[in-house]
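Visitor: this is a predicted model, with the sequence first.
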Amino acid sequence: MPTLEQYIDTRLAHGRTYFSREEALDALDSSEIALTAAITRLIKKRRLAKPRHGFYLILRPEDQIAGAPDPARWIAPLAKYLGLNYRISLLRAAAFHGSSHQAAMVFQVIIPRQVRNFEIGRHRLEFVYQSPTAFQQVNRKDWLDTLKSDAGYAQVAGIELTLLDCARYFHRAAGINGVAQITKDLGVQADPHRLAQIAAYYENSCVRRLGYLLERAGHGCQAEALLPFAAKAKSAILLDPSAKPLVESLADEYENDPRWKLSINEPVEVDF
């Protein structure tokens, strides 16, 4: 029977840069104790990395400096191992679609289950929870795009879904100004009809927030597609509910945008 090192070399030769504990046990006919010892030894030698218990990454020489390959290369098999559907979104999706201002220092994945964030090497993975019902409604193939790497393909939110995710989880997307920048960069590429279709599954408040930012960025067609959602709103909300005034009485001085039924409690600034 092959050794663990021979097994991972064979995996690499076939373009597989990962394996599960169960797969290794089947292939090596090894005992649990012997396999654990061999895996531990190769992790110390920086030939393997462990993003999750029972799931291992095979490190090529060029991956060893960063401590792990780009998560885009292994998020799909990890999600399959965990029994989860997923989509890459927020800052990483914005960068993928061309929002050049987004450095995407964190790899953000939206999933329908609570999973702890973790760091591996220089990479930080953040799992953002969306309720299973809402996730199933919007995580459709025709609303997703494909991120290709040398190890295969990964699901990434399409332009419209990325914009709505950023408006919904704006505190994870560099705040309201970060979302404003993404909206400016990507809004012109959004299909207005598809944007309105997907918006029907999001909270009215985040749709209004996105509509306001699209309008400010000069993306009139896309903004107009979201205006019917603002018309349904009964009262104004804060543009940025996380921003609190230093003096409570100043809250009455906020500029109101009657078109989007928003209280503009935070100045919006973007780079041109």
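Guide: Okay, I see it.
Visitor: all contacts plus neighbour counts: C-alpha atoms, from now on.
Guide: Fine.
Visitor: mind listing what's buried in the helix or strand in which Gln136 is found?
Guide: Assigned by DSSP states H and E, Gln136 belongs to helix 132-138. Neighbour-count burial for helix 132-138, counted by 16 or more other Cα atoms under 10 Å, picks out Phe135, Val138.
Visitor: same thing with stretch 63-75?
Guide: Neighbour count says stretch 63-75 has Gln64, Gly67, Ala68, Pro69, Pro71, Ala72, Arg73, Trp74, Ile75 buried, by 16+ other Cα under 10 Å.
Visitor: SS state for the second one?
Guide: When states are read from DSSP: H, G, I helix; E, B strand; the rest coil, the local structure at Gly67 comes out as coil.
Visitor: how about the strands in this protein?
Guide: For the chain, the strands defined by DSSP state E cover 18-20, 48-52, 55-58, 87-88, 107-111, 118-120, 123-129, 144-149, 152-157, 237-238, 255-257, 262-264.
Visitor: so which of these is the most packed in?
Guide: strand 87-88 (a mean of 28; mean count of other Cα atoms under 10 Å).
Visitor: ok, and here's another one to check against it:
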Amino acid sequence: MKLSEWIRHREITGKPCFSFSDVTAAFADMSEQPLLNSLSRYVRSKRLALVARGFYCIIPPQYALQGLVPPSYYVDQLMSYIGKLYYVGLLSAAAFWGAAHQRPQQFSIMTTYPRYSRSSDRNNMLIWFYRTEIPEKFLLTKNTETSCVKYSNAELTAIDLVQFEQHIGGLSRAATVLSELLENTNFRGAHDTLFNFTTVATVQRLGYIVDEILEERGQADIIYNELKLYSNHFRYCWLSTKHDKKKSAISEKWKLYINTEIEPDEI
């Protein structure tokens, strides 16, 4: 069997992703360099996409013109190949919830340390974020063209948007997305589970945005009550860690020094 035939067989049998190790196992009688050369030719001709070092995805006809495959097409297989837990998070997860406001240019992957260093230089569609533990209880599954992806539920997405706000465009951008995402959130019981995967300061900032910026008082009261159950003696902190820490207004309820203005876009 030729390499082209092997690739075609994988395509028609619904296995569009493969590693270089898969290729060498299938063609054990061949040396590696000719196989690498052939794979490189297929990448240049846009028959394959090199989505990470040593990991390929067959480009289906509907994406042949662009020569790019959307990350949802291969991310679950890629993370299985890497051997790490993950979820699609931040603006990419918000898009699944219909709350991204604008389609994000990159696909946000949340995974665990150590950092993954084998992402292909050619693949700038993936942006990696890291945490010490993946909160599997708060993940959902979405079917894709090839398999499925794991993504954060609405409450975890809301938490992440605030915790990682510097990576999505700031607190105003987070507030804009939250204004739509809150239609799907329910923070009851979060003190016993969800809050273990974030910081108290993040919950304070989230509560302030929901309460004072978005004026969703019902949801804000739930977050506040859950926060009191989780940490009855939370301390004052700054609303923004990237702005100057100077004298400012104070939110006594959320124990925040208000050192920046949050201005969400109108939806």
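Guide: Perfect, thanks for sending it. Small disclaimer: the values here were computed from a predicted structure and weren't measured.
Visitor: where does the TM-score land?
Guide: The TM-score (TM-score structural alignment, normalised by the length of structure 2) is 0.89; 258 aligned residues with a Cα RMSD of 2.0 Å.
Visitor: returning to what we had before: mind putting the strands of structure 1 into CSV with distance to Ala79 of structure 1?
Guide: Formatted as CSV, the strands of structure 1 follow (distance: least, Cα to Cα, whole Å):
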stretch, distance to Ala79 of structure 1
strand 18-20, 12
strand 48-52, 11
strand 55-58, 11
strand 87-88, 10
strand 107-111, 9
strand 118-120, 14
strand 123-129, 11
strand 144-149, 15
strand 152-157, 10
strand 237-238, 36
strand 255-257, 42
strand 262-264, 38
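Visitor: now do the helices in the stretch 101-250 of structure 1.
Guide: In the stretch 101-250 of structure 1, the helices defined using DSSP state H, counting those that start in this stretch lie at 132-138, 159-168, 175-186, 192-199, 204-216, 220-232.
Visitor: out of the strands of structure 1, which is closest to Asp26 of structure 1?
Guide: For the strands of structure 1, the distance to Asp26 of structure 1 is smallest for strand 18-20, at 10.1 Å, taking Cα to Cα.
Visitor: and the aligned residue in structure 2 for Gly220 of structure 1, what does it touch?
Guide: For Gly220 of structure 1, the aligned position in structure 2 is Arg217, judged by TM-score structural alignment. Arg217 of structure 2 makes contacts with Val210, Asp211, as judged by Cα atoms under 8 Å, 6 or more residues apart in numbering.
Visitor: didn't Ser89 of structure 1 look like it was pressed against Val109?
Guide: Yes - the pair Ser89 of structure 1 / Val109 is scored as a contact, 5.8 Å apart, by Cα atoms under 8 Å.
Visitor: mind listing what's buried along stretch 28-44 of structure 2?
Guide: Applying 16+ other Cα under 10 Å to stretch 28-44 of structure 2 flags Leu35, Leu39, Ser40, Tyr42, Val43 as buried.
Visitor: could I get those as CSV with distance to Gln105 of structure 2?
Guide: Output for the buried residues of stretch 28-44 of structure 2, formatted as CSV (distance: Cα to Cα, whole Å):
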residue, distance to Gln105 of structure 2
Leu35, 33
Leu39, 27
Ser40, 26
Tyr42, 26
Val43, 22
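Visitor: need the counterpart of Glu165 of structure 2 in structure 1.
Guide: Under the alignment (TM-score structural alignment), Glu165 of structure 2 maps onto Phe170.
Visitor: can you pull the contacts of its match?
Guide: Ile176, Gly178, Val179.
Visitor: swap in 10 Å and give it another go.
Guide: By Cα atoms under 10 Å, 6 or more residues apart in numbering, Phe170 of structure 1 lies in contact with Leu90, Leu163, Leu164, Ile176, Asn177, Gly178, Val179, Ala180, Cys206, Arg209, Asp240, Ser242.
Visitor: state the distance from it to Pro77 of structure 1.
Guide: Distance from Phe170 of structure 1 to Pro77 of structure 1, counting by Cα to Cα, to the nearest Å: 28 Å.
Visitor: likewise Arg41 of structure 1?
Guide: For Arg41 of structure 1 relative to Pro77 of structure 1 (Cα to Cα), the value is 23 Å.
Visitor: related to what we said a few turns ago, where's the match of Glu165 of structure 2 relative to Asp240 of structure 1, distance?
Guide: 9 Å.
Visitor: related to what we said a few turns ago, buried deepest among the helices of the stretch 101-250 of structure 1, which one?
Guide: Taking mean count of other Cα under 10 Å, helix 159-168 is the most buried of those, at a mean of 26.
Visitor: count of neighbours near the corresponding residue of structure 1 for Asn196 of structure 2?
Guide: Counting by TM-score structural alignment, Asn196 of structure 2 corresponds to Ala200 in structure 1. Using other Cα atoms under 10 Å, Ala200 of structure 1 has 14 other residues around it.
Visitor: what sits against Ala200 of structure 1?
Guide: Gln137, Val138, Val207, Leu226, Phe229.
Visitor: how about Ser20 of structure 1, nearest residue that isn't a chain neighbour?
Guide: Phe55 (4.5 Å; Cα to Cα, 6 or more residues apart in numbering).
Visitor: so that neighbour sits right up against Thr17, yeah?
Guide: No - Phe55 of structure 1 lies out of contact with Thr17 (Cα atoms under 10 Å); the separation is 11.0 Å.
Visitor: shared neighbours of these two, which are they?
Guide: By Cα under 10 Å, 6+ apart, the residues touching both Phe55 of structure 1 and Thr17 are Pro77.
Visitor: hmm, His101 of structure 2 is touching Pro264, no?
Guide: No - contact criterion Cα under 10 Å: His101 of structure 2 and Pro264 do not qualify, at 11.0 Å.
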